[in-house]
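Q: coordinates only, sequence not included:
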């Protein structure tokens, strides 16, 4: 212990920051050197389930610890709370967070028990933490407020399984974050939000995840995005909803779409400056009302279905949009139409350098096999820029063989091809290796690796 005590104070505080707050306070008993050191720890984590401590005792401990804290700021204040937590305690801790100039505040609620009422974060959170740079909320309920929301210093916001008062509250919350740069949202089915509006001019990174729910009604769920400074975009949405991107994203560098939209092409036309792109575009039997109500109204049912199919074909892929900066492309092969998407992206990505194909999701047994039709002309990227092809989960179907054969005999700059077989049968793998080895290659310097 003497050797540890001789370490610099900054290093000791960093070590204490890795411990639960209950253990941090216990270090005061070690020696005179440690007697008051705990009062300056910059990162604190309070877990009311730690060592099965009674909640009332836990609450008093947190109150006293925060009252005695002497550091100029608290870098991180992290609460892991169960449903026995009281709303008044949270109000006290929020006031203490403002007093201690907390930079990062985290509230994480254990919602596994259904016996207790849900915990609602008070409206003082929106006005009493003006020094916050990072706010992370997990499985909490936000209280409605009539006063204005103010987060003048907030740059990072994470909202995971949060319940809101409604759509307007979300818009007001985000519009109050004038310097927000990073937003991470994972919606839950009971969040009370139909259209999630993200209009933040300063935003640079945006993650929006919304999973399908069997209990969803006929409401049109979706996202509306207006973020002209955005550089990173990640959307996962299986609800057969919609996404509208307003005013384009001229600074976008990296984007990922794993969505079930019928108008994916409309979205992708707004991100043509992207350099890295990850795609899994699922077909949707439900076409958003926003795109169809003006077309199908007063049209016979058979004609209406035909119009829906036509609209889908026009909006599914970004035909005519040139991705002039795209260098790295990943495409999921789980959908029947992935070949159509692949050829569309090759055609409109003249500077593509690497291509990765992988089945990220299980293929439904009812899905038909994709249909391969060799294009009349070779895409420019195969002639002048494509250097790497990686295929994960290669099965050796006729369509897959045709795709590999086309790329090998067309890509003049190809340097490496890596194929990972999905088969566990050594004989099957050997057969696939032989088939691929005899395919003609346009590039004499191409290295072939099969696993």
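A: Ah, there it is. Nothing here was measured: the structure is a model prediction, and the numbers come from that model.
Q: please make it C-alpha for all contacts and neighbour counts, starting now.
A: Fine.
Q: contact partners for residue 248?
A: Contacts were defined as CA atoms under 8 Å, 6 or more residues apart in numbering; by that measure residue 248 touches 226-228, 270-271.
Q: what about these, which are in strands?
A: Within the contacts of residue 248, residues falling in strands by DSSP state E are residue 226.
Q: in contact with the residue positioned nearest the centre of the chain: list those residues for me.
A: Among the residues of the chain, the one closest to the centroid is residue 207, at 3.7 Å (CA atoms, centre = their mean). Residues near residue 207 by CA under 8 Å, 6+ apart: 183-186, 233-235.
Q: one more time with 10 Å
A: For residue 207, the contact set (CA atoms under 10 Å, 6 or more residues apart in numbering) comprises 158, 182-186, 232-236, 255-256.
Q: ditto for residue 59
A: Residue 59 makes contacts with 46, 48, 65, 85-86, 89-90, 93, as judged by CA under 10 Å, 6+ apart.
Q: what do you get for residue 5?
A: With contact set as CA under 10 Å, 6+ apart, residue 5 has these partners: 12, 30-34.
Q: off-centre distance for stretch 427-434?
A: Stretch 427-434 sits 38 Å away from the centroid of its parent chain (CA atoms, centre = their mean, to the nearest Å).
Q: buried stuff in it?
A: 429, 432-433 (16 or more other CA atoms under 10 Å).
Q: among the contacts of residue 59, which one sits closest to residue 325?
A: Of all the contacts of residue 59, residue 325 sits closest to residue 46, with 46.4 Å by CA to CA.
Q: so how far is residue 140 from that closest one?
A: According to CA to CA, to the nearest Å, residue 46 and residue 140 sit 16 Å apart.
Q: just residue 222 next, same as before
A: Relative to residue 140, residue 222 is positioned 22 Å away (CA to CA).
Q: residue ranges of the strands in the stretch 101-250 of the chain, please?
A: Using DSSP state E, counting those that start in this stretch, the strands found in the stretch 101-250 of the chain span residues 104-109, 120-121, 134-138, 141-142, 156-160, 182-187, 195-199, 205-210, 222-226, 232-237, 242-245.
Q: this is the other structure I want to compare:
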């Protein structure tokens, strides 16, 4: 059969997409930016209201401002702005803000709220440039709809970079000018995940988050909020993530059990002081991350489940208080008996008293620990505690040593501290003097990883020590940073020396690879 010209024309005009099921079409639309939804809705009646059923709404101010800036034309005076035309640049930003606000109004008005699973709103809030009541209306609609995940960001780093690249400079909002989540006398029924960024928040502003399981707060000022209030308003909460937040001094103090599974506290502090209190019982805890926090007498109790922990509790640099701080930190770590994976940083390592090697008794601190990761500078003030940690972990199977040169000068970097830990401390012969049996080295340790290797004396000595002492060692992986060490020097001298180190384990393999800097 010969195909005619008319048949070819009809074949080219056949719409193969519109007859597809709604679920497939909605999946296709989810990959398009919001500004294209309106264009697609004009294709035919089939597409007109389809976009109102999209389950994931992502509304970003940057998406609106990019086309206006790319035109490089002032929407008020219609002139091409010069590099110094501040007024025209302000006009462009104001026009983009108005357009974005109108778009959000229309989308939220026409969208079927019952179909929204995830709502993400991102804008750069300025007290003078945004009408708070307008944002309040958007949030009221979001919190009263059946939305499962809400993410609200009032500072967009990508937008900041984009504006600066094009000569626009935004005025930074002070803490008093941050947007404050308004009081909503509601109880979102289906909301299970809430993320807030760069704002003020009061948990008491809401009745109850019955289904909330995950709460992420970044650069948020928490007014009149504590874990006790969170537990009462969020009974299903499992994941609490606080990053660079302003919290009360006793935010993490609670007498009753806190039934969360994952807790992350990253560089949070009170408004007018440095230290925080920490005294909680968490029988369901599975993951604990504490980074850059100055805590006095920290305590986490009733930890019974297998735990993965990252501890970077900072200490006050004061030799007269080192013993007290070390005892408090040891007591805190002793509460993490079920820990399977642990990462410690230089601050915490320096504060730990090396009790085990002083009395030459295996004081087991982590009986279930399998993987120990140490972020250190390998300075003399860290060495006693590193050895003591290995001494205390009788079931250790994997040891990771992350060498960061800037950490060698962190904390109490002096001989006095080392002498306080071990009388007569001899830095030059320290590793050679470790001649007593280590339980984990004799029967358990199989893998050693060292990153950031530069071939220093202490790096070489600890490798020599582990190769000579680990009876069942299977693999030693060493990665060096190209900017810190010349490959030719490493190849000619250091590698040759490491390869000739004595190995107690005949199965031990040595791998040395470059690791380019990020």
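A: Thanks, I have it. For clarity, every value in this text was computed on a predicted model and none was experimentally measured.
Q: what's the TM-score for these two chains?
A: Overlay of the two chains. TM-score (TM-score structural alignment, normalised by the length of the first structure): 0.82; 418 aligned residues with a CA RMSD of 3.3 Å.
Q: about what we covered before: out of the contacts of residue 59 of the first structure, list just those in strands.
A: residue 46.
Q: out of the contacts of residue 59 of the first structure, which sit inside helices?
A: Judged by DSSP state H, the subset of the contacts of residue 59 of the first structure located in helices is 65, 89-90, 93.
Q: make CSV out of those residues and add neighbour count and distance to residue 153 of the first structure.
A: Putting these into CSV (neighbours: other CA atoms under 10 Å; distance: CA to CA, whole Å) gives the following:
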residue, neighbour count, distance to residue 153 of the first structure
65, 17, 25
89, 13, 25
90, 20, 21
93, 19, 19
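Q: okay, now residue 161 of the second structure: neighbour count?
A: The number of residues packed around residue 161 of the second structure, counting by other CA atoms under 10 Å, is 13.
Q: element containing it?
A: Assigned by DSSP states H and E, residue 161 of the second structure belongs to helix 157-165.
Q: report all helices and strands that that helix contacts.
A: Contacts defined by 3 or more CA pairs under 10 Å, 6 or more residues apart in numbering; DSSP states H and E place helix 157-165 of the second structure against helix 61-71.
Q: ok and the helix it packs on relative to helix 157-165, angle-wise?
A: Counting by axes from the mean of the first three to the mean of the last three CA atoms, to 10 degrees, helix 61-71 of the second structure lies at 20 degrees to helix 157-165.
Q: quickly note the distance from residue 258 of the second structure to residue 302 of the second structure.
A: In terms of CA to CA, residue 258 of the second structure sits 10 Å off from residue 302 of the second structure.
Q: anything in contact with each of these two?
A: 280-285.
Q: ok, which stretches of the stretch 251-400 of the second structure are helices?
A: Residue ranges of the helices in the stretch 251-400 of the second structure, as given by DSSP state H, counting those that start in this stretch, are 322-334, 346-351, 355-359, 383-392.
Q: return the list of helices and strands in contact with the first one.
A: Put plainly, it is helix 322-334 of the second structure. Counting by 3+ CA pairs under 10 Å, 6+ apart, helix 322-334 of the second structure packs on strand 287-301, strand 307-314, helix 346-351, helix 415-421.
Q: and of the contacts of residue 59 of the first structure, the nearest to residue 291 of the first structure?
A: Using CA to CA, residue 90 is the member of these that sits closest to residue 291 of the first structure, with 44.4 Å.
Q: map that closest one onto the second structure.
A: Using TM-score structural alignment, the partner of residue 90 of the first structure in the second structure is residue 135.
Q: that match contacts residue 124, doesn't it?
A: No: the pair residue 135 of the second structure / residue 124 is not scored as a contact, 11.9 Å apart, by CA atoms under 10 Å.
Q: follow-up on the earlier one: how about the helix holding residue 161 of the second structure: buried residues?
A: Using 16+ other CA under 10 Å as the burial criterion, the residues of helix 157-165 of the second structure that qualify are 159, 162-163.
Q: which residues does that helix contact?
A: So helix 157-165 of the second structure is in contact with 60-63, 65-66, 69, 93, 122-124, 156, 167-170, going by CA under 10 Å, 6+ apart.
Q: between the residues you listed, which sits nearest residue 231 of the second structure?
A: Distances from residue 231 of the second structure to the contacts of helix 157-165 of the second structure, taken by CA to CA, are shortest for residue 122, at 27.7 Å.
Q: which residue in the first structure aligns with that closest one?
A: Using TM-score structural alignment, residue 122 of the second structure sits opposite residue 80 in the first structure.
Q: whichever strand or helix holds its match vs the second structure, average offset?
A: Taking DSSP H and E as the criterion, the element that holds residue 80 of the first structure is strand 76-81. By mean CA distance after the TM-score superposition for the first structure, the fitted strand 76-81 of the first structure averages 1.0 Å away from its aligned residues in the second structure.
Q: for that strand, packing partners?
A: Partner elements for strand 76-81 of the first structure (3+ CA pairs under 10 Å, 6+ apart): strand 43-47, helix 55-68, helix 87-99, strand 104-109, strand 134-138.
Q: superposed on the second structure, what's the mean shift for the fourth one?
A: Right, the one you point to is strand 104-109 of the first structure. Strand 104-109 of the first structure sits 0.6 Å off on average (mean CA distance after the TM-score superposition for the first structure).
Q: relative orientation of that strand and strand 76-81 in degrees?
A: If you take the same axes, to 10 degrees, strand 104-109 of the first structure sits at 10 degrees to strand 76-81.
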